[in-house]
Structure formats: C-alpha cells, structure tokens
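K.L.:
sequence and predicted model, in that order:
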Amino acid sequence: MEWNDITTYGVWAYEQVWRCAESFFDWGGWAAFGKWLKDWQTLVSGVAAVLAAGCSVYFLSKQIRQADWHERARQRRRFAAARAILPLTLSQACDYAEMAIRELAPLVPAARMAPVPVNFSRPEPPPELVASLERMIEATDDPALIVVLSEIIIEMQVVAANIRQLVTVGRARTTDAQNIQAYMARAATIYARAEHLFPYARGEHATVGKLDLPALTTKALKIMSVSPHDYEVAYTLAANAKT
C-alpha cells in the first residue's frame, strides 16, 4: 500500500467516525447517554474515585520520594561537614586530656602531705568540643563510631567532675594519691579513644576498627611523660581499662 492510499484510507475512517458521532447525537444520543449515566452512576462514581485516589497516591509518592532524596542529600552534607572537622575535634579532646593529666600529676607526690591548693587549675571541657562531638554523633549511622564518641563525652564529664571535687568552694580538700592517679588514668582513656579515631577521621580507614583501649591508654600516659615508677597505680588502671 502506497502513502497516498494510506492517507485516503485515514481520511475515510475519520469521516466515518464523525458521521457515527453525529448520528448518535441526532438520534437522541444525549438522552441515551444521560439515562446510561443515571443507571450506572454508582459504578461511574466509584471508578472516578479510584482514578482520583490513584492519581493522589502517585503524586504523594512522588513528593515523598523527592523529600527522601532531599533529606538523604542533607544528611550526606551534614556528615561530610562533621567528618571534615573531626580531626580538629579529636585534637581538642586530646588537648583536654593532656591538660587534665598535667594538672593532676604534680598533686600525687604531695597528696598525703598537704591539701590541694585552692588556686589549683581545674580544666573544663570546651563547650564547642562537646558540641562538635554531638554533631558527629547525629550525622553518622556507624554504631562503632557512635559508641566511641559517646564514651569520649562521658569520660570528659566524669574527669571534669572528679577534678572539680578536688577543691571545694573557699577551702582546699585533701585527697588520696591513688584517687588522683585514677583520675589521670581516666583522662588517658579520653586521649586513647580520640587517637583511635584519627585514621578514620583523616580518611585513611573506611571504618572505625576495633579499639584496644588498654594499649592505647598506656601509650597515652607514656606520651605525656608519666613515669611508670612514680605513677604505678595509673599504669595498672590503664592496663585494665575497659570500654
């Protein structure tokens, strides 16, 4: 069949359909259609409702998918931002742990002979440090990372409370040398946990990995030149540190 034949046939079919439509309405098609619609209005209404519901579900699902996509994108950006500053955050945690240990260490030799001086410096965790750790916890879904970061926050709060108790308002308080060494060992666990996370924070490792807390805590005391001979209790507690 040639193109002209196809065109001619199409025109003929169109004319036939149009004539049928004209005949339908000329013969009272509107009345027949109205009667049919009245007889089947329940079914027609049901079909229309189903179609409307289907359209609503489609567009609602589309909106939900778009919202999910935007939320995932926002979560990725938040995680990237928190991880970008994680090395700095961990460095601040190490600085706090080192500051606490260096303030506590001189108190051990004189703990049984003299009270803690009233002007004793009480290092406190920087508020921005805790806030940065909290943001990283909120941004990640890695259970291992969440556990280590949470433990850093908890240990900082405990160490700060222990140091705060060394001096009461307006007067000095004596304390036991072993307690002070216990505070030092606890501060060293903060340093150990932060050091453990550095390879992950710098992008060197894809996962957090297993934490060897006793080894890293002992290493932290050595890094800060804490003598095993003079601070035997601190090293004993470090060797038995538990997550």
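P.N.:
Good, I have the coordinates.

K.L.:
every contact and neighbour count from this point should use C-alpha atoms.
P.N.:
Fine.

K.L.:
what's the neighbour count on the residue nearest to Ile153 when sequence neighbours are not counted?
P.N.:
Of all residues not flanking Ile153 in the chain, Val130 sits nearest, at 6.6 Å (Cα to Cα, 6 or more residues apart in numbering). By other Cα atoms under 10 Å, 20 other residues sit near Val130.

K.L.:
wait, Val130 touches Ile154, no?
P.N.:
No: here Val130 does not reach Ile154: they are 9.9 Å apart, not a contact under Cα atoms under 8 Å.

K.L.:
that's a helix at the residue nearest to Ile153, yeah?
P.N.:
Yes: under DSSP: H, G, I helix; E, B strand; the rest coil, Val130 sits within a helix.

K.L.:
could you point out which element follows the longest helix along the chain?
P.N.:
Assignment by DSSP state H gives helix 41-84 as the longest helix of the chain. Next helix or strand after helix 41-84 toward the C-terminus (DSSP states H and E): helix 86-104.

K.L.:
comparison target, given below:
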Amino acid sequence: MVTPLVRCNVPSDWTADFSQCLYEWQSLETGAFAVLAALIGYLAIRLQIRHADKLENKRLMRLHRAKRFVLPLTLSTATHYANEVIRSLSEASAILRSTPNGRLSGHWSPPVFPSEIPVSLGEFVETSDVETVNALVSELLRQIQILNARLVSLIADEDVFRLGINMNIAEYQLQAAKIRQLCGALFPYARGQSEDVPTELERGPVVSSLRFNGTAAPDDDFESVIERFQSVGKPWWTANDDR
C-alpha cells in the first residue's frame, strides 16, 4: 500500500520512516542496482580485454624475436643464392659466346631456388611493426621472387627472345646484385647491432659489387645495361616505393 510518504524527501522523510521510503523508492533502487551491476560488468570485461591484449602482445613479441633471430640465416642464404646467380649467369654468357649458335638449353640450368626464403621473410613481416624494416624486407622478397621467375623463363623463352638473351643475362645479374645490397642493408638490424635500416639504396654500390665481385669478361650488352642503370640520377629504391 502506498502511504502519504510518496515523495520521500531527503533527508526529512527518510529519517522519519526509512523502511517506507525504501519501499516507495524500490523502482529507483532496482534501476540503480542494475546500473551498478552493468558498470561492474563493464569494468570486468575491460580488465579481461586488457589482460588478453597484454598476453597477445607478449606472444607476438616473443614470436617476432624468434623470427628476428632467424633472419640473419635467411639473409645469408639469400646472399649466397644471389652470388650463385651472378656466377651461373656468367657461365651462361660464356656458353652463348663460345659458338655462334650456342644454346643454353641442355648446357645450363639456373641455381636451385631456396624456397624457404620467401616463407621466412613473409613470417618476419607478419610479426614486425617496424615499417622501415618491413619495407626493406618486402623489397627483398619481391626482388628474389621476380629473379627466380626470370631465371626459369630464361631457357623456356630462349628460342623466342634469342636476340635479347645477352641483355637479359646482364639485367638479371644486376638484379642479383640488388639482392646482395638489400641483404647487406638488413644484416645490422637482423643481428641486433642497430635498430635503424636505410630508407633508400643508391645505385653505385650495386654496380661496384657487380664489377669487382661478379661478372667475368663483361660484354657490350653488360656495359649497356650498367650505363642505363647508372644514368638515372636517383636511388634505385626508397621506402616510399612501398607506400
């Protein structure tokens, strides 16, 4: 039954008849308790989410450290592959020069592509949030996959593009030298010696390493490719290229 103490003014009526005021204000109390329960539930969920995020961040950090520890081995493998490509392409060029109608098919095959490199580099990028490093690793991944595809097609397209095959060989050697430069730029970070990586790569070191440590008996096609590459007055790669 509702009594005259309907308004239950604070504090006078509550002091006079506390239990009746509780009865009159039961709807308000129910609402207040519901709001309080919702607030407690919200705070509990927020704490759970923060805890889960913290655990996930720790897991990703451990995973990234593991991928970074493996990165030097991947870079060494990629560098070795690039060196083998340059050497092997020099042999291919010598085969073509040895006889007027020299052919690669049956006499030459490209180095075996280390398929673990793309997997390792891709997993590294998935766990890294350093955009400058990711841009450099992504460029290395792109270059090495394109080079492998081009080497495979070198023999397959020999009959169709025979007139330009020497030019292709020179261009592929240049691309392999780029891969060596990319690996060299990433080694200090991979080994934990630095947290910074270059944001651009110049053309000069690519040509220098190719001339002194790569090709044997460069020909006119090789010199033409090198001259065209050097004639561009800007770095051959910048981090902005991946944005």
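P.N.:
Great, that's in hand. Small disclaimer: the values here were computed from a predicted structure and weren't measured.

K.L.:
now what about the TM-score between them?
P.N.:
Once the chains are laid over each other, their TM-score by TM-score structural alignment, normalised by the length of the first structure reads 0.77; 211 aligned residues with a Cα RMSD of 2.5 Å.

K.L.:
mind jotting down where the strands sit in the first structure?
P.N.:
167-168, 171-172 (DSSP state E).

K.L.:
would you mind finding the most buried of those?
P.N.:
Compared across the strands of the first structure, strand 167-168 shows the largest average neighbour count, a mean of 16 (mean count of other Cα atoms under 10 Å).

K.L.:
that strand vs the second structure, average offset?
P.N.:
On superposition with the second structure, the mean distance recorded for strand 167-168 of the first structure (mean Cα distance after the TM-score superposition for the first structure) is 2.1 Å.

K.L.:
the second structure: matching residues for that strand?
P.N.:
On the basis of TM-score structural alignment, strand 167-168 of the first structure is assigned to residues 155-156 in the second structure.

K.L.:
now do stretch 76-88 of the first structure
P.N.:
Against the second structure, stretch 76-88 of the first structure falls on residues 61-73 (TM-score structural alignment).

K.L.:
which residues does that stretch contact?
P.N.:
Residues outside stretch 61-73 of the second structure that contact it (Cα atoms under 8 Å, 6 or more residues apart in numbering): 120-121, 123-124, 127-128, 187, 190-191.

K.L.:
out of the strands of the first structure, nearest to Ala97 of the first structure?
P.N.:
Between Ala97 of the first structure and the strands of the first structure, the shortest separation by Cα to Cα is 19.0 Å, and it involves strand 167-168.

K.L.:
distance from the chain centre to that closest one, please.
P.N.:
Centroid separation between strand 167-168 of the first structure and its chain, computed with Cα atoms, centre = their mean, to the nearest Å, is 37 Å.

K.L.:
could you check which residue of the second structure pairs with the residue nearest to Ile153 of the first structure?
P.N.:
Counting by TM-score structural alignment, the partner of Val130 of the first structure is Pro118.

K.L.:
any idea how far Leu141 of the second structure is from its match?
P.N.:
Distance, Pro118 of the second structure to Leu141 of the second structure, by Cα to Cα, to the nearest Å: 6 Å.

K.L.:
now do Trp25 of the second structure
P.N.:
Trp25 of the second structure sits 70 Å away from Leu141 of the second structure, going by Cα to Cα.

K.L.:
what about the two, which has more around it?
P.N.:
A count of neighbours by other Cα under 10 Å puts Leu141 above the other of Trp25 of the second structure and Leu141, at 20 against 14.

K.L.:
now do the same for the more buried one: its match in the first structure.
P.N.:
In the first structure, Leu141 of the second structure lands on Ile153 (TM-score structural alignment).

K.L.:
kindly report the same for Val35 of the second structure.
P.N.:
Using TM-score structural alignment, the partner of Val35 of the second structure in the first structure is Val50.

K.L.:
that match: how many residues sit nearby?
P.N.:
Val50 of the first structure has 12 nearby residues by other Cα under 10 Å.

K.L.:
what residues are up against it?
P.N.:
By Cα under 8 Å, 6+ apart, no residues touch Val50 of the first structure.

K.L.:
how close does it get to Val44 of the first structure?
P.N.:
The gap separating Val50 of the first structure from Val44 of the first structure is 10 Å, by Cα to Cα.

K.L.:
next one: Tyr9 of the first structure
P.N.:
Distance of Tyr9 of the first structure to Val44 of the first structure, given as Cα to Cα: 35 Å.

K.L.:
with Thr174 of the first structure instead?
P.N.:
89 Å.

K.L.:
so how many other residues sit close to the spatially closest residue to Leu149 of the first structure that is not a sequence neighbour?
P.N.:
Distance criterion Cα to Cα, 6+ apart; nearest residue to Leu149 of the first structure, sequence neighbours excluded, is Leu133 at 6.4 Å. Neighbour count for Leu133 of the first structure, taken as other Cα under 10 Å: 22.

K.L.:
check Ser88 of the second structure too.
P.N.:
Neighbours around Ser88 of the second structure, by other Cα under 10 Å: 20.

K.L.:
surely it touches Pro110?
P.N.:
Yes: under the criterion of Cα under 8 Å, Ser88 of the second structure makes contact with Pro110 at 6.7 Å.

K.L.:
that older thread, any idea how far the longest helix of the first structure is from the chain center?
P.N.:
Worked out by Cα atoms, centre = their mean, helix 41-84 of the first structure lies 24 Å from the chain centre.

K.L.:
what's the average distance of that helix to the second structure?
P.N.:
Once fitted to the second structure, helix 41-84 of the first structure is off its aligned match by 0.9 Å on average (mean Cα distance after the TM-score superposition for the first structure).

K.L.:
so that helix versus helix 86-104, what angle?
P.N.:
50 degrees (axes from the mean of the first three to the mean of the last three Cα atoms, to 10 degrees).

K.L.:
ok, back up a step: show me what contacts the residue nearest to Leu149 of the first structure?
P.N.:
86, 89, 149-150, 153 are the contacts of Leu133 of the first structure under Cα under 8 Å, 6+ apart.

K.L.:
same thing with Tyr9 of the first structure?
P.N.:
By Cα under 8 Å, 6+ apart, the contact set of Tyr9 of the first structure is empty.
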